[in-house]
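Undergrad: okay, sequence plus prediction incoming.
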Amino acid sequence: MFERLSTRKAAGPDNISPRLLRTCTDQLSGVFTDIFNMSLSQCTVPQCFKKSTVIPVPKKKSTVSCLNDYRSAALTSVVMKTLERLILQFLKSL
């Protein structure tokens, strides 16, 4: 489940990095499988997975004089992204 994560991505607000998940897949996959299954059976997602950090990113490197020169980028939980991918995979198989 975590083997395909890109280790070059940033950690989300939970500070769980893709590198950590890939390195510790054997130890963590059972724990996260239980969390994901419970989340799906209760039709709810843990609050810590829902948080994101919004960062302003310049649209063009040369002009950053006003707010319109920025776009927003949201850092979300890598664990939540993994859950979303698993749900999408399941829905596509139907």
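TA: Yep, it's here.

Undergrad: going forward, measure contacts and count neighbours with C-alpha atoms only.
TA: Will do.

Undergrad: how about R22, secondary structure?
TA: helix (DSSP: H, G, I helix; E, B strand; the rest coil).

Undergrad: wouldn't it be in contact with L5 here?
TA: Yes: in this structure, R22 is within contact of L5 by Cα atoms under 8 Å, at 6.9 Å.

Undergrad: in this structure, which spans are strands?
TA: 52-58, 70-76 (DSSP state E).

Undergrad: what would the ones you listed look like in JSON lines with mean neighbour count and distance to K9?
TA: Output for the strands of the chain, formatted as JSON lines (neighbours: other Cα atoms under 10 Å; distance: least, Cα to Cα, whole Å):
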{"stretch": "strand 52-58", "mean neighbour count": "14", "distance to K9": "14"}
{"stretch": "strand 70-76", "mean neighbour count": "15", "distance to K9": "9"}
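
Undergrad: also this one, for the comparison:
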Amino acid sequence: MPSGGIKALKHRYESVIRVHGDYFANPIAKPYTQSENIDLDQLLNECGEVSFDIEISETDVLKALQSINMNKGAGPDGISPKLLKNCAKSLATPLTVLFRKSLHQGCVPDVLKKSRIVPIFKSGKKNSASNYRPVVIIPTIAKIFEMVVYGKINTFVNGKISQN
């Protein structure tokens, strides 16, 4: 391909990226609404005294590692789900330590917060940004952390619902 062709192609992709970026950053384009009238103190008072501490075990992390879908691609961290699943027994202990420390300190390492947004075509004209939905690709280790915490919260909430 001549160098002019490469420049034109690069310009075209940069233009597409800019259009999608502008569209997804525009709050009017988002298909949900945001309420500014939520009183957090009132919500907390309605909940009463509920104690919830997340205790993460090595077994929880091992189960999450073993259940990860190996057919998914690596996240922005470059770590493949296949690697994590194949090394689950070796990684369960250090990841358990990391997840416990993160919850205890109330801080998630910056590397686990990095994500990538990919526009996925829904239907209609492909040249219209409104016909795409944004999908967030998160680091694979963050997915494991999310799976473990979700499991704990889900168990807790379902237990409270069945009590009432």
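TA: Alright, I've got the coordinates. These figures come from a predicted structure and were not determined experimentally.

Undergrad: one step back: nearest to I35 of structure 1 among the strands of structure 1 would be which one?
TA: strand 70-76 (17.5 Å; Cα to Cα).

Undergrad: against structure 2, where does that closest one fall?
TA: Per TM-score structural alignment, the counterpart of strand 70-76 of structure 1 in structure 2 is residues 132-138.

Undergrad: count the neighbours of F32 of structure 1 for me.
TA: Counted by other Cα atoms under 10 Å, the residues lying close to F32 of structure 1 total 16.

Undergrad: so what does it match up with in structure 2?
TA: By TM-score structural alignment, F32 of structure 1 lines up with L95 in structure 2.

Undergrad: do the same with C48 of structure 1
TA: Under TM-score structural alignment, C48 of structure 1 pairs with V111 in structure 2.

Undergrad: what's the nearest residue to the residue nearest the centre of structure 2 if we skip its chain neighbours?
TA: With distances taken as Cα atoms, centre = their mean, I138 lies nearest the centre of structure 2, 4.8 Å away. The spatially closest residue to I138 of structure 2, leaving aside those adjacent along the chain, is S115, at 4.7 Å (Cα to Cα, 6 or more residues apart in numbering).

Undergrad: now swap in I137 of structure 2 and tell me
TA: Per Cα to Cα, 6+ apart, closest to I137 of structure 2 is R116, 5.0 Å.

Undergrad: same question for D77 of structure 2.
TA: P139 is the one closest to D77 of structure 2 (Cα to Cα, 6+ apart), at 5.3 Å.

Undergrad: ok so, going back, ok, now which ones touch the residue nearest to the centre of structure 2?
TA: Contact partners of I138 of structure 2, counting by Cα atoms under 8 Å, 6 or more residues apart in numbering, are 75-76, 112-116.

Undergrad: who's in contact with I120 of structure 2?
TA: 132-135.

Undergrad: redo those as JSON lines? Include distance to V16 of structure 2.
TA: Below are the contacts of I120 of structure 2 laid out as JSON lines (distance: Cα to Cα, whole Å):
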{"residue": "Y132", "distance to V16 of structure 2": "12"}
{"residue": "R133", "distance to V16 of structure 2": "14"}
{"residue": "P134", "distance to V16 of structure 2": "14"}
{"residue": "V135", "distance to V16 of structure 2": "16"}
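
Undergrad: and these, which is closest to G21 of structure 2?
TA: Nearest to G21 of structure 2 among these, with distances taken as Cα to Cα, is P134, at 9.8 Å.

Undergrad: one step back: the residue nearest to I137 of structure 2 and D60 of structure 2: what is the separation?
TA: 27 Å (Cα to Cα, to the nearest Å).

Undergrad: circling back to that earlier point, which of the contacts of I120 of structure 2 sits closest to S3 of structure 2?
TA: Y132 (30.7 Å).
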